[in-house]
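Trainee: any chance you could fold what I've pasted below:
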Amino acid sequence: MDLNVLWFILITVLFTGFFLLEGFDYGVGMVIPFLPREEDRRMAIRAIAPVWDGNEVWMITAGGALFAAFPHAYATMFSAFYIALFLMLFALILRGAGLEMRGKDDSRLWRRGFDWAIGIGSALPAILWGVAVTNLLAGIPIGSDMVYRGTFTTLLTPYTLFGGLAFFLVFLYHGMAFLRMRVDDERMTNDIMFAQRFVGTLAAFAFVICAVLTLKETDMLASIPAVLALVLAAVTFLLGCAFSGTGAVRKSFAMTSAAVALTTIAFFLALFPRIMVSTMGTGNDITIYNAASTPYTLQIMTIAAGILVPIVLCYQAWSYYIFRKRVTREDI
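Mentor: This next block holds a predicted model:
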């Protein structure tokens, strides 16, 4: 297989895993400040405590793979999204500090302060990822020298801002579905179910509208597999909402997970063989060929990935299996 294509596929898999796993982490984090009881907030944190930092590693691994396989794309992307990435880093530090520090003191002010740190630190990255992903497909001004020609405000268009809102709502709903599946407490899950109905309605509308805008504002229609994946993502998300209403929480979470994964795949299918789209002419697009490392580098990386990636996947699957027990009030 063409190693450039292989690494594009691997990066797609890594980002898909990141959005799928970190997506429900973001959602749970956004819910925490609004849970009415301290016991509920502690159970929510306990539900993601064994896995949240491991889920973040998918983003680091995806960024590292992008840097090693397509360094020119990495350089342009991180330059274009510099302020957004700085804000995301600040938010992730805030969230990590909240998750680790809120239990260090029993005062209400201390804990509620860190609850909001977790909430803001989860919401901001979700919005920024939506803005970034929609920008990648809609295109940004990139010159023939692979240098970004815009500013931070160039990235903020009605379409990309709505993309950020859609990501926010979908991840919030995804997190609620995860909590209902992982927490064994009827009072808490009933509260979440009541809120989930409202959030699900907003998220479903936002998802469908964002999908329509994507077909209108980008060239996704040129890729039939991408369009099919996006349509299937919308269908599975609506099925997740339907299953949630019937109380089939595992099926609901499975459908929202499929929706997140299919959306990510749809965007990468629409990009291929590009990594970044330029609005300054198709000749300035950054592709898997003009941005790639040397063939020898890709060969060495492929050998390393073939050995290490299965180990990482097995370890993460094992960790989820070990912590598969549902969280109860007695656990806290």
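Trainee: could you use CA atoms for every contact and neighbour count after this?
Mentor: Fine.
Trainee: which parts of the stretch 1-150 of the chain are helices?
Mentor: Listed in chain order, the helices of the stretch 1-150 of the chain (DSSP state H, counting those that start in this stretch) span 3-31, 38-48, 52-69, 71-80, 82-101, 108-138.
Trainee: please provide the structure for the following sequence as well, for comparison with the first:
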Amino acid sequence: MEFSFDLNFIWFILIGILLGGYAILDGFDLGVGALHLLTKTDLNRRILLNSIGPVWDGNEVWLVTGGGALFAAFPHVYATSFSGFYVPFMLLLFFLIFRAVSIEMRSKQEMLWWRKMWDYLFSFSSIFIGFLMGVAIGNVIQGIPIGPDKEYAGGLLNLLNPYAILVGVTTVAAFMMHGAIYLVMKTDGELQETVRGWVNNTIIFFV
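Mentor: Take a look at the predicted model:
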């Protein structure tokens, strides 16, 4: 089989780099969000949020750029994936919005119930973002049924197959491990020692 280094191949590599960059660079702050509720004091939760404060929104540019590149280079793939994964992608979008709002709104009021509400929303949104990304990746790796009209031929439940769910859980575990390692570099003292314990646990969870 003759290898062809054409424009399609270049775009394929470029999109892979963009989506991989998103997984790496946004993965650690999604992991920090997934670990957020493991801290019990308001101060420690504020420290965790401050650790990702300067970078969390910028990291999401990789996802937007990857989607735009997919639309420009492979419009049929873009159309099929976004129509077939419509519900998961809409859920992903909502969780991204909820996560951003929770980061911005948490410190607007000092009431305990207010901050707890946004803490839970931030953490659960981070977990579900990672899970949905993993489910999408699992289905892409495994393959999805596509009809002759280039439309997704399955249903929503077909996307929630055991392999895709396993990849989703593995993705969450990888992000949590990534986030814990990142927090070791961004914290000190007693909190850092606590985070070191998270690193060991998340590595076991990932493996």
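Trainee: just give the TM-score of the two.
Mentor: The TM-score (TM-score structural alignment, normalised by the length of structure 2) is 0.95; 203 aligned residues with a Cα RMSD of 0.9 Å.
Trainee: hang on, the earlier thing: with respect to C210 of structure 1, which of the helices of the stretch 1-150 of structure 1 lies nearest?
Mentor: helix 108-138 (9.5 Å; Cα to Cα).
Trainee: in structure 2, what range does that closest one match?
Mentor: Mapped onto structure 2 using TM-score structural alignment, helix 108-138 of structure 1 covers residues 112-142.
Trainee: so which bits of the matching stretch are buried?
Mentor: Going by neighbour count (16 or more other Cα atoms under 10 Å), the buried part of stretch 112-142 of structure 2 is 115, 118-139.
Trainee: JSON lines for the helices of the stretch 1-150 of structure 1, including distance to V260 of structure 1?
Mentor: Shown next, in JSON lines, are the helices of the stretch 1-150 of structure 1 (distance: least, Cα to Cα, whole Å):
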{"stretch": "helix 3-31", "distance to V260 of structure 1": "6"}
{"stretch": "helix 38-48", "distance to V260 of structure 1": "18"}
{"stretch": "helix 52-69", "distance to V260 of structure 1": "15"}
{"stretch": "helix 71-80", "distance to V260 of structure 1": "22"}
{"stretch": "helix 82-101", "distance to V260 of structure 1": "20"}
{"stretch": "helix 108-138", "distance to V260 of structure 1": "12"}
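Trainee: wait, which of the ones you listed is closest to S319 of structure 1?
Mentor: Among the helices of the stretch 1-150 of structure 1, the nearest to S319 of structure 1 by Cα to Cα is helix 52-69 (9.4 Å).
Trainee: buried residues, the closest one. List them.
Mentor: For helix 52-69 of structure 1, burial by neighbour count (16+ other Cα under 10 Å) applies to W52, N55, E56, W58, M59, A62, G63, A65, L66, F67, A68, A69.
Trainee: quick one: the fourth one from L269 of structure 1, how far?
Mentor: Think W58 of structure 1. 20 Å (Cα to Cα, to the nearest Å).
Trainee: and the last one, by the same measure?
Mentor: For A69 of structure 1, the distance to L269 of structure 1 under the criterion Cα to Cα works out to 18 Å.
Trainee: which residue in structure 1 lines up with L92 of structure 2?
Mentor: In structure 1, the residue paired with L92 of structure 2 is M88, using TM-score structural alignment.
Trainee: and stretch 156-165 of structure 1, which stretch of structure 2?
Mentor: Going by TM-score structural alignment: stretch 156-165 of structure 1 matches residues 160-169.
Trainee: and the matching stretch, what's buried?
Mentor: Within stretch 160-169 of structure 2, the residues that count as buried by 16+ other Cα under 10 Å are L160, A164, I165, L166, V167, G168, V169.
Trainee: can you tell me the centre-most residue of structure 2?
Mentor: G130 (3.6 Å; Cα atoms, centre = their mean).
Trainee: who's in contact with it?
Mentor: Counting by Cα atoms under 8 Å, 6 or more residues apart in numbering, G130 of structure 2 makes contact with G27, L30, G168, T171, V172, F175.
Trainee: one more time with 7 Å, if that's ok
Mentor: Contact partners of G130 of structure 2, counting by Cα atoms under 7 Å, 6 or more residues apart in numbering, are G168, T171, V172.
Trainee: return the member of the buried residues of stretch 160-169 of structure 2 nearest to I13 of structure 2.
Mentor: Checking the buried residues of stretch 160-169 of structure 2 against I13 of structure 2 by Cα to Cα gives V167 as the nearest, at 22.0 Å.
Trainee: hang on, the closest one packs against G134?
Mentor: Yes. Assessed by Cα atoms under 7 Å, V167 of structure 2 is found in contact with G134 at 5.2 Å.
Trainee: re the thing from before, what about the match of stretch 156-165 of structure 1, distance to the chain center?
Mentor: 15 Å (Cα atoms, centre = their mean, to the nearest Å).
Trainee: map T41 of structure 2 onto structure 1.
Mentor: Using TM-score structural alignment, the partner of T41 of structure 2 in structure 1 is R37.
Trainee: contacting residues for that match?
Mentor: Listed by Cα under 7 Å, 6+ apart, the contact set of R37 of structure 1 is empty.
Trainee: next: E217 of structure 1.
Mentor: A138.
Trainee: I'd like the distance between it and G245 of structure 1.
Mentor: Distance from E217 of structure 1 to G245 of structure 1, by Cα to Cα: 33 Å.
Trainee: now do the contacts for M30 of structure 1.
Mentor: G119, S122, A123, L172.
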